[in-house]
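# pasting the sequence and the predicted model now:
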Amino acid sequence: MLSEFLRSFHSDDLRRILLHPEPSLHFPLVIDYAELLDFDPELANILYNDPKGFLPDFDDAAQRAQSEVLKILNKSELLDNPDESKPAAVQKEFVHVRVNTSGSPLLFPESSPSIGKVRVKHRGILLTLKGTVIRSGGVKMIEGERQYQCRKCNHRFLCHPELEAGNRITLPASCPSTSSKGCQSASFQLIEDSITCHDYQEIKIQESVQLLDVGSIPRSVPVILMDDLVDIVKAGDDVIVTGILSAKWSSDVKDVRCNLDPVFIANYVRRTNELKSGIDIPDEIIKKFDIFWAEHRATPLEGRNKILKGICPQIYGLFTVKLAVALTLIGGVQHVDASGTKVRGEPHMLLVGDPGTGKSQFLKFAAKLSNRSVITTGLGSTSAGLTVTAVKDGGEWMLEAGALVLADGGLCCIDEFDSMREHDRTTIHEAMEQQTISVAKAGLVTTLSTRTTVFGATNPKGQYDSDESLSVNTTLSGPLLSRFDIVLVLLDRENRELDKIISSHILAQSIKAEEQKTSDFGVKSTDPSGIKEWTLPFLRRYIHYIKQRFKPVLTKEAERAISGYYQLQRRSGTQNAARTTVRMLESLIRLAQAHARLMFRNEVTRLDAIAAILCIESSMTTSAIIDSAGNAMNSNFRENPDQEYMEQENIICQKLNDNSLF
């Protein structure tokens, strides 16, 4: 029945394996558990309850299915191709059936617990675990089986090592011969050249931090990969592993109790980095996005501001910061220059501000908006904890991923950025610009990928002095500051009118929360698009969708505006040397592309370029164009943003025209 199932559903895979030119390789034959469940529920139930005993039978069935498909192939070749110009089909010795549980009931929380909730009751059944690879060991060779011969009756038998017992082989107490005489000899001889070996690798996976409750410590479990599964994942990858939970004796240490440690023997490993799990966008949601922008075609900036009001709604105003957070999360488009070097598309952002200005609130909200994020603090982070560290496990050195590697493809939030030691801050230079981390530790020389957006927050050194540069006020070096696309300064200055508005807003938020508990949740929106309020889940879907759909291209008008502003900043006498570098020009392009995505467009217009310029202006201590720049605390949402933009555009264009740059 198993052979019939493989021939019915995987005949193409079997043909591909048979026609492969290398006969000694290990080949995976991936089956869907949902298909097996439809084909024969009883077989699927046996596989779930006793995978250790049933999977070897499945491998034998694969050999039988191979031989049957081979007969069909040979017949067709004799009829269609008698000159034998095609490669000959050969039955392969090492074919392993791998069980993919995606789309099956085994992915439900009842049958697939998180790593921290794995218990003894899950031992021995087919289990699926989700997590992030935090440690990846080297590929070794491990003994598969040995053949022995009884010295008395010459009976030959196989012995398999036990992974749970440190790969030790235990010989039987007496000869396992089934002859009628019943040989009881206990003397055996090893047959020469009968030892088979397999590739072996041990990794460690940790449960996702986003799925944990507050105060919970993420748990991890070692995973054993063998044969074709080795070396397909690296540190920082998100994986779904299907296999069998077992137990392994811990190493013998003097005066320490020897315990059984859980170990997961993998049958199938699937990387989910590209899948961006956790973001599901139905067609009706996409239709709402289209209707929303169709209604705001005449007033696009008003529509943009409605979206931005959904970012940190508990904080009043701070329009510039909310726009900067949105542009940082959305990001630009990565491209390759003429020399083949990749230019990053992910912007970096730094908030510099007095205590109580909402920096940590923005960090936490941004982490929730990103589908992959890591939050850490500068005081509790070392260079090894941020990048990668070398650890010794069982006499072998291996790499363990830090925060920037674990946040690959997502967001890394670093609070209290100024608390980091100078040595630790310099280690992230390469990670921020080249988006790689080069490691040379304990004989391990490698390069890891860190396509990460860095979002930092720091307090100024003492009282912020507007006459001094950012480097002096933050004690951050110029090379590090130049890597941040946006640096916003939040200064808590006394303002009676603003204090009154903020206190009223905070009190209104608490009243609104109470009303929502008692209100009717069936109230329909007056907005024809159906979007009553841009909530956190809605914003997550929107950001994910526009990043996947739009790859904006710069227009000539946008290029002229960006080029003119860059030249004006370079010629300005009040320029900040740490900020006005060539990196600022790349930052302008990235932010303009991000704004075009935010506006639901595939081309970067002058409006997007002006918006990027205004963001950069807000991060300048002394502005070259706008007089009110410098303190983002003063920026609020306007009643008529489109009209205000026209005024700002005239000012900027006039300034650039006066300098013969536009």
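Structure's in. What do you need?

# for the rest of this, base every contact and every neighbour count on C-alpha atoms.
Fine.

# what's the residue nearest to residue 113 when sequence neighbours are not counted in contact with, if anything?
Nearest non-adjacent residue to residue 113, counting by Cα to Cα, 6 or more residues apart in numbering: residue 129, 7.0 Å away. With contacts defined as Cα atoms under 8 Å, 6 or more residues apart in numbering, residue 129 is in contact with 112-115, 240-242.

# sort out for me which of those are in strands.
240-242 (DSSP state E).

# who wins on neighbours among those residues?
The most crowded member of those, judged by other Cα atoms under 10 Å, is residue 242 (26 neighbours).

# second one coming, line it up with the first:
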Amino acid sequence: MEYAGKSDQPDRWETILAGFIKQNYYDQLRSVALSPDSKLHYPLYVDFAELMEEDPQLAHLIFSEPTEYLRIFDRAAVWAHNVVAGELIGNKNKIKQKTIHVRINIFGSPLECPETFPTIGRVRVKHRGILLTIKGTVIRSGAVKMYEGERWYQCQKCQNEFPVYPELEARNSILLPSFCPVKSGKPCGGTKFQYLDNSMVSHDYQEIKIQESTQVLGVGAIPRSIHVILMDDLVDIVKAGDDVIVTGVLTARWSPELKDVRCDLDPVLIANHVKRTNELKSEIDFPDNVVMKFKQFWSDFKDAPLKGRNAILRGICPQVFGLFTVKLAVALTLLGGVQHVDASGTKVRGESHLLLVGDPGTGKSQFLKFAAKLSNRSVITTGLGSTSAGLTVTAVKDGGEWMLEAGALVLADGGLCCIDEFDSMREHDRATIHEAMEQQTISVAKAGLVTTLSTKTIVFGATNPKGHYDPDQPLSVNTTLSGPLLSRFDIVLVLLDTKNPEWDAVVSSHILAEAASDTIRHNEDLTNSWPLPMLQRYIHFVKQNFRPVLTKEAEIVISTYYQLQRKSATYNAARTTVRMLESLIRLAQAHARLMFRNEVTRLDAITAILCIEASMTTSAIVDSIGNALHSNFTENPDQEYAKQEELILKKLGSVDEFSDF
């Protein structure tokens, strides 16, 4: 037997697999053959469903005995490559020997069932040795190392050459067989073997740790994790915080030996195929009937667009009565603006941040949990149980080396991070999220590891005021939050539980009616209120398909308001910074998305101003701000808006100046 990849006489299975690869994946083989570097490891992506259709018996063998048959598949791919390369080059002597690894794609095949797609917490001994697929989030990414893949030995009795592979169960040690493993003819029974020089094959090797997504777990369940081994072309393709689907072979290895401690077997997944799903979540394909339903909805409300908008907002946290301002703020925060790059090349974030400051019992936590359901990726934590390391990144020691383990903000990258009881966090811990909120990165220098991690996330916080809220005092005094932190929130809403008998009567009757009905709404009638599944689809659709651009009219309204706010004698220094101007732009773009438009109009700009006004303790425009807790949905929102628009334009300047547009 010759070295792997050099045999001109493949066995039966290799011949079948090589023919299958050449017939179905000729383009991939051609691109590998034309690649100049012969030392690289090349992946060859094979669809399991196609293999199942072509040869069910062979597909079953690869599924049930992947350790052996994936090696045969790799050798078949190399042999097929040599055939294709010979056709392209024409001279066999010029063919460069390439290393090819077949990567099995399970998706869309009959194997896509709970038995072969278990959650990490349900991985058991019965799954060992079969082709398994696991979903999770990468929480730790180890260093890339070199790994001895195989050695070649020769039997001194019959001169048979054979490879010996390392055993992961014994921490990658190589164990020689008891007697000669000759495959053809009569066994020779030889027990003495000679190591062949320069026959060792090395591979790139990396260990990552993936954890169950907290969104699929029940209350009180602890997320389980599992180590995954990546080799060759799979190393360094994922980082901490990525959502991944890994197909591989489950095996076990001995845990490190400790004195007076029983040695257990740790489950390990040797990856064959890794798929990142971060981008997939943001690029969901929406059925045509759903898109038509959205277009039909806005066509029906063409003459009263704000009434249609309010129908969408009613679907946000429907168990909470009223609170129109808060529901509008939640919707605008989740939709966000458009990220852009300024003249200096600096990225200006498109994600908005929201902080709810309110008395106990005003529904802050309800909004946090509902917003987490609406987001495609979310992490919920509380300030009391969060440290700076838990929110950002932790340095952990594993196997003698330091690694970084992702915290809440990194795990929520591309989604939403909800932090309840914001005031319970220590001042030092709150300071760590400054960079994450504005620059959307976390710079780490721990245990010799200096790096920067991405935290492109929306921060949604809720906090109680310090004692009784005093309207005469600045927000930073009432909340004990620093000015730099407050300036990073686009909207800060204050919910005060004032004793209002009329409001109390309306709210109590609504809560009692909800308790009496006790039904979950899934109706498809979108005229009055939207159900949760439709809301999720709508938010994902408009974020994916709309990138609103400011019109000249909207620019003038926003610019004039910002200048007026800066001139105001009573302006809040902590809130009225250049960040407020960026917040206005983001909120106006978010409202345009909410209204199913690609253009930011005066309506969007004025709605953004009303949101900022509601979040100001002192106002430069509206004499009486009112309590956000008592804001309710009006019967004729379009007429109400016309009055507010006239009032705001009068305060900003001459009405004639804006009527030209």
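All right, it came through fine. Remember, predicted model here, so these are calculated numbers, not experimental data.

# ok so, going back, structure 2: matching residues for the helix or strand that contains the residue nearest to residue 113 of structure 1?
If you go by DSSP states H and E, residue 129 of structure 1 is part of strand 126-136. The aligned range for strand 126-136 of structure 1 in structure 2 is 131-141, by TM-score structural alignment.

# how far off centre is that stretch?
A distance of 13 Å separates the centroid of the chain from that of stretch 131-141 of structure 2, by Cα atoms, centre = their mean, to the nearest Å.

# tell me which residue of structure 2 lines up with residue 232 of structure 1.
Residue 232 of structure 1 maps onto residue 237 in structure 2, by TM-score structural alignment.

# what do you get for residue 634 of structure 1?
Under the alignment (TM-score structural alignment), residue 634 of structure 1 pairs with residue 630 of structure 2.

# now that match. Nearest residue, chain neighbours left out?
Spatial nearest neighbour of residue 630 of structure 2, excluding adjacent residues (Cα to Cα, 6+ apart): residue 323 at 6.2 Å.

# tell me the counterpart of the one you found in structure 1.
Match for residue 323 of structure 2 (TM-score structural alignment): residue 318.

# coming back round to it: residue 305 of structure 1 versus the residue nearest to residue 113 of structure 1, what's the distance?
Between residue 129 of structure 1 and residue 305 of structure 1 the distance is 41 Å, computed by Cα to Cα, to the nearest Å.

# likewise for residue 263 of structure 1?
Residue 263 of structure 1 sits 51 Å away from residue 305 of structure 1, going by Cα to Cα.

# when those two are compared, which one has more neighbours?
Of the pair residue 263 of structure 1 and residue 305, residue 263 is the one with more neighbours under other Cα under 10 Å, namely 21 against 17.

# and the more buried one, what's its match in structure 2?
Applying TM-score structural alignment, one finds that residue 263 of structure 1 aligns to residue 268 in structure 2.

# could you pull up the residues touching its match?
Per Cα under 8 Å, 6+ apart, neighbours of residue 268 of structure 2: 226-229, 250-253.

# okay, now the residue mapped onto residue 111 of structure 1 from structure 2: neighbour count?
In structure 2, the residue paired with residue 111 of structure 1 is residue 116, using TM-score structural alignment. Residue 116 of structure 2 has 19 neighbours, counted by other Cα under 10 Å.

# what's the helix or strand hosting residue 369 of structure 2 aligned against in structure 1?
In this assignment (DSSP H and E), residue 369 of structure 2 forms part of helix 364-374. Matched against structure 1 by TM-score structural alignment, helix 364-374 of structure 2 falls on residues 359-369.

# and that stretch, how far from structure 2 on average?
Comparison of stretch 359-369 of structure 1 with structure 2 after fitting gives an average deviation of 0.2 Å (mean Cα distance after the TM-score superposition for structure 1).

# buried sites along that stretch?
Neighbour counts over stretch 359-369 of structure 1 (16 or more other Cα atoms under 10 Å) mark 359-360, 362-364, 366-369 as buried.

# any idea which of these is closest to residue 137 of structure 1?
Lowest distance from residue 137 of structure 1 to these (Cα to Cα) belongs to residue 367, with 29.7 Å.

# the residue nearest to residue 630 of structure 2 reaches residue 626, doesn't it?
No: contact status for residue 323 of structure 2 versus residue 626: not in contact, 11.9 Å apart, counting by Cα atoms under 8 Å.
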